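Undergrad: Okay, structure incoming, though there's no sequence with it:
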């Protein structure tokens, strides 16, 4: 169920929805129309495809649950589907060797976040105002020219020009680690070493003139510190793949009309 991205440009009332049936059971048009809200795409046909596939899979699982003696009603569909999958989907849990091998092949995923001491000057601009953004960028570049000649005036310039409350402390943001600032700003920060960043960094708030006073790189974690996390990830992955295979098997033998159900290698099953 996505909340980001662009929504379809058309609505069910503007375009005709397909009539979809699964093993002789027709999915009601109002059910399909309601499901559309949980899928986002600028192409209405893609939204209909995603919603229809979701409902086809749900219907197949409910059908299988009932055939296997699971009591499924409109009030407990999620519980019934969960019980079916627990009973029918079998997968091999990862061994200690599997977990260790994954860790050794993906060491870069298991490091502590870098720690930075950051000073900044914010030149504000609305993300939708291109003219204001250009003015802010030019002002930031002018400040960078001054700082490249004399970094000691950073606090003075922050107090004079910055739109951030940190201007009262010379532009200091203190220590920053992962998740402590907006993602687009953090991603850029982490790419730089200590010292004055040579170009303004853009964010949803405008442009930032940045000086990284200190940077402590992340440290490699030992396997025993992340063993449970590794196993949990591999168990989840094995479970998802097994569920996908089970559903794929149901789709292959089902009589489905009105839609083609396709499977990507990592199908995100919305139930």
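TA: Cool, the structure landed. Just so you know, these numbers come straight off a predicted model, no measurement behind them.

Undergrad: okay, CA-based contacts and neighbour counts for the rest of this
TA: Noted.

Undergrad: all helices for the stretch 101-250 of the chain, in order.
TA: Secondary structure of the stretch 101-250 of the chain, counting by DSSP state H, counting those that start in this stretch: helices at 130-149, 154-161, 183-189, 223-253.

Undergrad: ok, now which ones touch residue 254?
TA: If a contact means Cα atoms under 8 Å, 6 or more residues apart in numbering, then residue 254 has 22, 23 as its contacts.

Undergrad: Quick check: the gap between it and residue 56.
TA: 10 Å (Cα to Cα, to the nearest Å).

Undergrad: anything in contact with each of those two?
TA: Shared contacts of residue 254 and residue 56, counting by Cα under 8 Å, 6+ apart, come down to residue 22.

Undergrad: put this beside the first:
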């Protein structure tokens, strides 16, 4: 467990809402971060309990930063928060039973202890309908379904993977593209006769597609085609040469509030919980004797 998960609160995190696909932030995998060597720092302790330097060094991997000092400070703060919560839970004599999350993973004993402590200590306000509606109106773009494009193609595969094979496929594709107009029936007949793709049996139809579902070259070519038109020039991809048709675009629509109200409520509740947890930790820090790092509102924002 990385220590920053303390603030995320696993019990609440399992109820995080899944926004519609139009919410939009793209998925990108970050490359592995190089290990940051910890700088030399003084004693870090909470109420006299010292946090071992090796533990801070191990925690650094979870806190990428611009330099070693910033990474060390972030790791040390995270472990100070962990120790604060651990001491508070132990003083309260809490008995916590590990639970499984929605994926079936079992909490550690420590995670269960923190969850129990925070469940007892926090009572964030539940978002009402008015608050949910305000969020909805301010973030309509997050609740919009994606645009769809109905497209078709005629695929000419090269007979061999050498220059001659690709050149022959290109000449065939160009000849058909030059003959076709914008009539969909003519395009369908040509697809059934010439296309090497299984979609030939459906007049070359690729169905209704979202952006990103086609290879980049085909997507870029379709973006230049007006609705109801067939490309006069074929485009090459790793699969072969394509003669393309843009049948129509189906604009996305904003989902009605009633359809997403529950997801918005979950989102706002989780946000309120995180804010309450940060305030609670700040309160504990103000009552504790902390050495080596500063726990303030700015630090909590970095940990959350």
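TA: Arrived safely, thanks for sending. Just so we're clear, the structure is a prediction, and the values are computed from it rather than from any experiment.

Undergrad: Can you find the partner of residue 285 of structure 2 in structure 1?
TA: Counting by TM-score structural alignment, residue 285 of structure 2 lines up with residue 251 in structure 1.

Undergrad: Tell me, how many residues neighbour the aligned residue in structure 1 for residue 274 of structure 2?
TA: Under the alignment by TM-score structural alignment, residue 274 of structure 2 pairs with residue 240 in structure 1. Neighbour count of residue 240 of structure 1, defined by other Cα atoms under 10 Å: 18.

Undergrad: Report the separation between residue 240 of structure 1 and residue 92 of structure 1.
TA: Using Cα to Cα, one gets 12 Å for the distance from residue 240 of structure 1 to residue 92 of structure 1.

Undergrad: Residue 176 of structure 1 matches what in structure 2?
TA: Superposed on structure 2 with TM-score structural alignment, residue 176 of structure 1 falls opposite residue 209.

Undergrad: Let me see the contact set for its match.
TA: Going by Cα under 8 Å, 6+ apart, residue 209 of structure 2 touches 148, 149, 150, 151.

Undergrad: can you count the residues close to residue 47 of structure 2?
TA: 13.

Undergrad: same thing with residue 207 of structure 2?
TA: Neighbours of residue 207 of structure 2 (other Cα under 10 Å): 14.

Undergrad: Give the closest residue to it in space, chain neighbours not counted.
TA: Closest residue to residue 207 of structure 2 apart from its sequence neighbours, by Cα to Cα, 6 or more residues apart in numbering: residue 150 at 5.6 Å.

Undergrad: Surely that neighbour touches residue 247?
TA: Yes. Taking contacts as Cα atoms under 8 Å, residue 150 of structure 2 lies within contact range of residue 247: 5.3 Å.

Undergrad: Take the contacts of residue 209 of structure 2 and write them to CSV, including distance to residue 56 of structure 2.
TA: Shown next, in CSV, are the contacts of residue 209 of structure 2 (distance: Cα to Cα, whole Å):
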residue, distance to residue 56 of structure 2
148, 49
149, 52
150, 54
151, 55
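
Undergrad: List only those of the residues you listed flagged as buried.
TA: Neighbour-count burial (16 or more other Cα atoms under 10 Å) applied to the contacts of residue 209 of structure 2 gives 148, 149, 150, 151.

Undergrad: pretty sure the last one contacts residue 243?
TA: Read that as residue 151 of structure 2. No. Contact between residue 151 of structure 2 and residue 243 fails when scored by Cα under 8 Å: they sit 10.7 Å apart.
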